[in-house]
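**Q** any chance you could fold what I've pasted below:
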Amino acid sequence: MMPRGRTLPKGQPTPPGVIAGPGTAGDSPAPGDPLLARMQARVRLYPLVFLTCLVLAATLGLLLAGREEPARLGASAYAALVAMFRAVAMIRSLREGRWGIDVLALMAIASTVAVGEYLAALVVILMLAGGEALETFAQGRAVRELRSLLDRAPRYAHRETDGSILEDTPIGEVLPGDILVVRPSELVPVDSELLSAAASMDESSLTGESLPVERVRGDLLLSGSVNGEAAIRVRAAATAADSQYSRIIALVEEASSSRAPVVRLADRYAVPFTALAVAMAATAWILSSDPVRFAQVLVVATPCPLLIAAPVAFLAGTSQAARKGIIIKNTGTLEQLARARTAVFDKTGTLTSGRPVLDTVQAAPAAGSGAGPAFDPARILQLAASAEQYSSHVLAASVIEAAAKRNLELLPVTEATEHATHGVQAVCGGDTVVVGKAGLVKAAAGFRDASIRSGQLAVHVAINGTYAGALIMKDPLRDNAVETLGQLQRLGVRHTVLLTGDAGATAAHIAREAGITRVQADCLPEDKVQAVAAVRERPVIMVGDGVNDAPVLAAADVGIAMGAKGATAASESADVVVMLDDLSRVALAVAIGQRTMSVALVSIWTGIGLSVGLMAVAMTGYIPAVTGALLQELVDLATILNGLRALRGATVRPSTPA
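**A** Model (predicted):
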């Protein structure tokens, strides 16, 4: 990862995804007219829509000029060409056993061209291309709002050369044995051996352990873990390709490719609707002995309601979700959300806040008196927070925040000495305070073990050479976790599971607090993938936030990444990304999916009902093909207006207070 504001070394190209500054090789000429640029982009994305509009406009122009024969030949040739290309794709789909709405659309195009109803053929093509463009637009809009996986992955490593000079080296060129420097808050670029005396590492995105992990010289540091507040020296133990982060990305790709594709909603109605339309068209032809009647029925039977209803509703649903901080990457995800029956949660950063907070202050009893603690708990916290002002330890901010919440004023510090990764010693308001690990406090004063449960961490405190007590830190359950699980239950997600890399006792404690009955602890990324695959009540939602959750997010029917603070590897592999640090958005995403599906189904059935009515009239010959195409436009308009109802209305009902 390139540090912010740092200039790239000479002779090295700007890495992908990094925006070059003024005067660099990455500069590009300023774009011209932004409106023209957007139009050109739209044409490249949806060429069939724009080409059909041009052909339709040219055909109408020729007709107005009285040149009917060139208009007929040009429109018919274009429709026949589109039908040929669509037929190739349709045959490929049929060979794979997938029946879709393209069959009926292709029959409508071919029949209208055959009987000379070329305007109707162009309208059918426009509706076919328009529906597909809506689906593509909805998916592309969501993907653009996400960062790339490569934006998270380290790109450069600070390699020591002769004379301890640091050289920014592309991560792919780092070899085992190279000496690297990892600056504060940077990612470890490759799996490495720690050369510095000690380091405090945040491995939560890899292992699920929310509390900082202390490493000493000789320990292995995994790529993707975040360094603490002090720069460290490491020796590369593997190449980037063989490091932990790359292995997780490979597992993501494998899980993604093994997931079954989602069948489009409209395709489920294609076979019965096609059979009914062909039967009615054939009957009209037989009874009238007029082949034009066959085309007239198929034109009003064109599956425009099926082509447009779901995409419009899905686009409206994804737009509503985006306004609420929920990015839904593809339309099939909305269907899966609507039918979800099981929700699987990661622990750290998902059900819990992912940031340690003060649970309690354990004051040590006065020596020999048995009358009570030697120091008041509030006094212990006040002095500890005052000393922690001069500490770079990752827990220092949590201690200071705890004192602020209790309205404890921080005392002036006259002396302060930090012992890297072990704690700090300071003189606060005239008192000598030592805060940190047991070993540091024990060397300065007496010591006794703190009473802690699994998932808790003790920060010990000594005051004026006397052991005062311990600050017990924990990673608490989110305030709205229980509420969110209740909302999911009411939405039909009946089964909940907790999967975590944490210890069993910690996982069981969090599960009890949240109301989750099924727990699997000590999970590696592969274990999570296997556990989700074994769930019988499907579709399955998986909610996580760390790099270690990326494979299981890709493997689940719907992966939801808490992307506000989580790793982009999780966001990249997920189907849904919650951009706010709010667990309740998971339930809201399910509610939006259900609302969108409801609107889409109403649109589809309304369109089918109107089309069947028009087919019945067209069988009598009272609806010419062009008139039928225009009437079908009215059906499309009704479908679109109904589909836009998905823009509003999806909410989650809060629990009733006990």
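
**Q** from here on, just use CA atoms for contacts and neighbour counts.
**A** Noted.

**Q** right, and Glu415 touches Thr432 too?
**A** No - with contact defined as CA atoms under 8 Å, Glu415 does not reach Thr432; the gap is 9.0 Å.

**Q** which residues are common contacts for those two?
**A** With contacts taken as CA atoms under 8 Å, 6 or more residues apart in numbering, Glu415 and Thr432 have Ala426 as neighbours in common.

**Q** for comparison, sequence B:
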Amino acid sequence: MPRFLRPLTRYPIITATVVVGILALVLALADLTDAARWVSVLSVSGFIVFTLVGMIRDVLRGHVGLDILAVVAMVATLAVGEYAASLIIVLMLSGGQALEDIAGRRANRELTALLERAPRTAHRVRTGPDGTDAVADVPADEVAVGDVLLIRPAEIVPVDGVLLSPAANMDESSLTGESMPVPRTAGEEVLSGSVNGSAAIRVRALRRSADSQYQQIVALVREAQESRAPVVRLADRFAIPFTAVSLVIAGAAWGISGDPTRFAEVLVLATPCPLLIAAPVAFLGGLSRAARAGVIIKGGAVIEQLARVRTAAFDKTGTLTRGHPTVVEVRAADGWTPDDVLRLAASAEQYSTHVLADGIRRAAEERGLPLSAATAAEETATNGVRAAIEGRSVVVGKPRYVRSLAPDTRTVEIASGQAAAYVAVDGVFAGALILADDPRAESAGVIAWLRAHGVERAVMLTGDAEPTARAIAAAVGIDEVRADLLPADKVQLAAGLQPRPVLMVGDGVNDAPVLAAADVGIAMGAKGATAAGEAASVVILKDSLAGVVDAVAIGRDTLRVALSAIGIGIALSIGLMLVATTGLIPAVAGALVQELVDLATILYALRALTGRDPQQDLSTTPHPRDGAALVGHNGERMPHSRSIRSAEPTRPAERGTR
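**A** Purely as a prediction, here's the structure:
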């Protein structure tokens, strides 16, 4: 179908109404007034029946909306013989929906762009018997883990993979919002959705397309698009009073003037398009603006909650802190060397999914200590890991857990904010690893911004020991701390926090329950935190807590614009209705003027697409109470126990963080 004809089929009611209007005009000019009247009456009556059917369906679902005003206006204009005005009302209502669609596509552009650029084809490289490589194009969904793929210049990486080429420059702006190219070297992970630079590269697939980073983001975006914004609920708050006021004004005009035409002249200016159109356009604009900032908000209902947040709760490790703890000291017990303690602990921690275990493994690798495989391993929820290494039983974890297996375990002294991972071998205490993790540079600024913008209460909910938790809290400006919590404890506390709504920010798999339980759950980063991302209402794609400021600020701006647009529409409509009571605005002119009101409210609602960058007010200066490098291993672990008989080490890509 030619492009210029597509609007005619996309909006059939508009097309039909225009055709009927032209036909009625031709008949009237041909002095066939009765025929013109009946054509108009039948057309408008059909639209009234169509609208009434929709209203009945809404009532059966428990929703009473604003369509009653439109129906009364159409019936009134037909009753007083204003057939042209009745057709214009039909055109106005259907045209309003078209304007909403057009404005919605404009507002939804950022979200739609993410969906449209999802990679669909991959260049798979296969080596033949003669040693030559053959490249075949296959659907991205058919790529298997381990396949070697060719990524040509400026192409989108179809699946998560490991870079085989010596080096590459990747554009990851669609994933993180970072506009500068990111250099990658051989062995580093390359994320799907990133754009290759100017040189062809090869990667080995780490995950299938459906499990890859970009597809997870696309799924979040699709959920955000399909979720129903609270626009109906928002409009309904004004529906009954606006309908009542409109009918009173119209009835008073009729009663005072004694002319029933005045009733119709007033009601054509009371049609509800500004209320029905402005809010959805504003919410779509807010969703799009957030996506552009690297924040995926799952629907308009979340935007409304974000705008009203009064309490903010935060996990600690990986949320308020960097989430990359480092071993700052190894304290070996008598008869042990620091290297032996670290090597055995790191060997056991290969089988842990805890983010702090990663710091222990990194410390061993940096010292060049070879890690041994386990013949059996088990991780116990929130306590630690136990593994059979080189024929010895190695335990790493909290002091209470290690002491239950090695009674001679003794508590070591640590500085404020530090924490210790205790190690026992064959039931004998072997030493402790002292770990530390710095607060994020932006954490104190984020807390200060929230307090300055209406958030009355900031709380830390963490499984870490209280001294460590309080040191971090003091560094970032949080006064209220709940420590030594299990995931279920977090859920219970979040449910009881006041005032509402409550925002909860976390980054790991065991944060998923509390993120789902909070009024607004925000997951820090989509990488490696699939469960948290699925449970959360908001996902921050950048590895920065500043995205919380973006989410709250955009939520507030969007709700303000939506309410202002509704207010403008109501004020203009009521003002024009009052003028129409004097008879100065004929029904046809009133219907046309109402179209201008629709356009004004839509243009105002599109302001939700733009706004001042809230991070301009965000200081990254450390809090005055900032302490030393912090966080330790005796924090919360995964909310399950995991036995590993084959003892395969956990791959970095599978590690959940907190």
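
**Q** tm score of chain vs chain?
**A** The TM-score (TM-score structural alignment, normalised by the length of structure 1) is 0.59; 465 aligned residues with a CA RMSD of 4.8 Å.

**Q** between Glu415 and Thr432 of structure 1, who's got more neighbours?
**A** Thr432 (20 against 13; other CA atoms under 10 Å).

**Q** are we agreed that the more buried one is in a helix?
**A** No - read with DSSP: H, G, I helix; E, B strand; the rest coil, Thr432 of structure 1 is strand and lies in no helix.

**Q** quick one: stretch 285-298 of structure 1 aligns where in structure 2?
**A** Counting by TM-score structural alignment, stretch 285-298 of structure 1 falls onto residues 254-267 of structure 2.

**Q** identify the residues contacting the matching stretch?
**A** Residues outside stretch 254-267 of structure 2 that contact it (CA under 8 Å, 6+ apart): 69, 72-73, 76-77, 80, 246-247, 249-251, 253, 577-578, 580-581, 583, 585-587, 590.

**Q** residue contacts, Thr610 of structure 2?
**A** Applying CA under 8 Å, 6+ apart to Thr610 of structure 2 gives the contacts Arg289.

**Q** so what does it match up with in structure 1?
**A** Match for Thr610 of structure 2 (TM-score structural alignment): Arg648.

**Q** now swap in Ile13 of structure 2 and tell me
**A** In structure 1, Ile13 of structure 2 lands on Thr52 (TM-score structural alignment).

**Q** quick check: that match touching Leu128?
**A** No - between Thr52 of structure 1 and Leu128 no contact is recorded; they are 10.5 Å apart, counting by CA under 8 Å.

**Q** just the strands from the stretch 501-650 of structure 1, written as ranges.
**A** Assigned by DSSP state E, counting those that start in this stretch, the stretch 501-650 of structure 1 shows strands spanning 518-520, 540-544, 558-562, 576-578.

**Q** distance to Pro305 of structure 1 and mean neighbour count added to these, as CSV?
**A** Formatted as CSV, the strands of the stretch 501-650 of structure 1 follow (distance: least, CA to CA, whole Å; neighbours: other CA atoms under 10 Å):
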stretch, distance to Pro305 of structure 1, mean neighbour count
strand 518-520, 43, 17
strand 540-544, 30, 29
strand 558-562, 27, 29
strand 576-578, 27, 29
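
**Q** turn those strands into CSV, including distance to Ile179 of structure 1.
**A** Below are the strands of the stretch 501-650 of structure 1 laid out as CSV (distance: least, CA to CA, whole Å):
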stretch, distance to Ile179 of structure 1
strand 518-520, 39
strand 540-544, 34
strand 558-562, 35
strand 576-578, 37
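
**Q** can you tell me which of these is nearest to Ser391 of structure 1?
**A** Across the strands of the stretch 501-650 of structure 1, Ser391 of structure 1 has its closest neighbour in strand 558-562 (29.8 Å, CA to CA).

**Q** what span of structure 2 is that closest one aligned with?
**A** Aligning strand 558-562 of structure 1 against structure 2 (TM-score structural alignment) gives residues 520-524.

**Q** next one: stretch 226-242 of structure 1
**A** So stretch 226-242 of structure 1 is aligned with nothing, judged by TM-score structural alignment.

**Q** the longest helix anywhere in structure 2 aligns to what range in structure 1?
**A** Counting residues, the longest helix in structure 2 under DSSP state H turns out to be helix 546-580. Mapped onto structure 1 using TM-score structural alignment, helix 546-580 of structure 2 covers residues 584-618.

**Q** return the set of buried residues in the matching stretch.
**A** Neighbour-count burial for stretch 584-618 of structure 1 flags 584-608, 610-612, 614-618 (criterion: 16 or more other CA atoms under 10 Å).

**Q** that one vs structure 2, mean deviation?
**A** Once fitted to structure 2, stretch 584-618 of structure 1 is off its aligned match by 1.6 Å on average (mean CA distance after the TM-score superposition for structure 1).

**Q** against Ala523 of structure 2, how distant is the closest residue to Thr176 of structure 2 other than its chain neighbours?
**A** Ranked by CA to CA, 6 or more residues apart in numbering and with sequence neighbours excluded, the top spatial neighbour of Thr176 of structure 2 is Lys542, at 4.7 Å. Between Lys542 of structure 2 and Ala523 of structure 2 the computed distance is 11 Å (CA to CA, to the nearest Å).

**Q** so where do the helices sit in the stretch 101-250 of structure 1?
**A** 102-114, 118-144, 149-152, 204-207, 244-258 (DSSP state H, counting those that start in this stretch).

**Q** helices or strands up against the third one?
**A** Yep, that's helix 149-152 of structure 1 we're talking about. helix 568-573 (3 or more CA pairs under 8 Å, 6 or more residues apart in numbering; DSSP states H and E).

**Q** with that, I have no additional questions.
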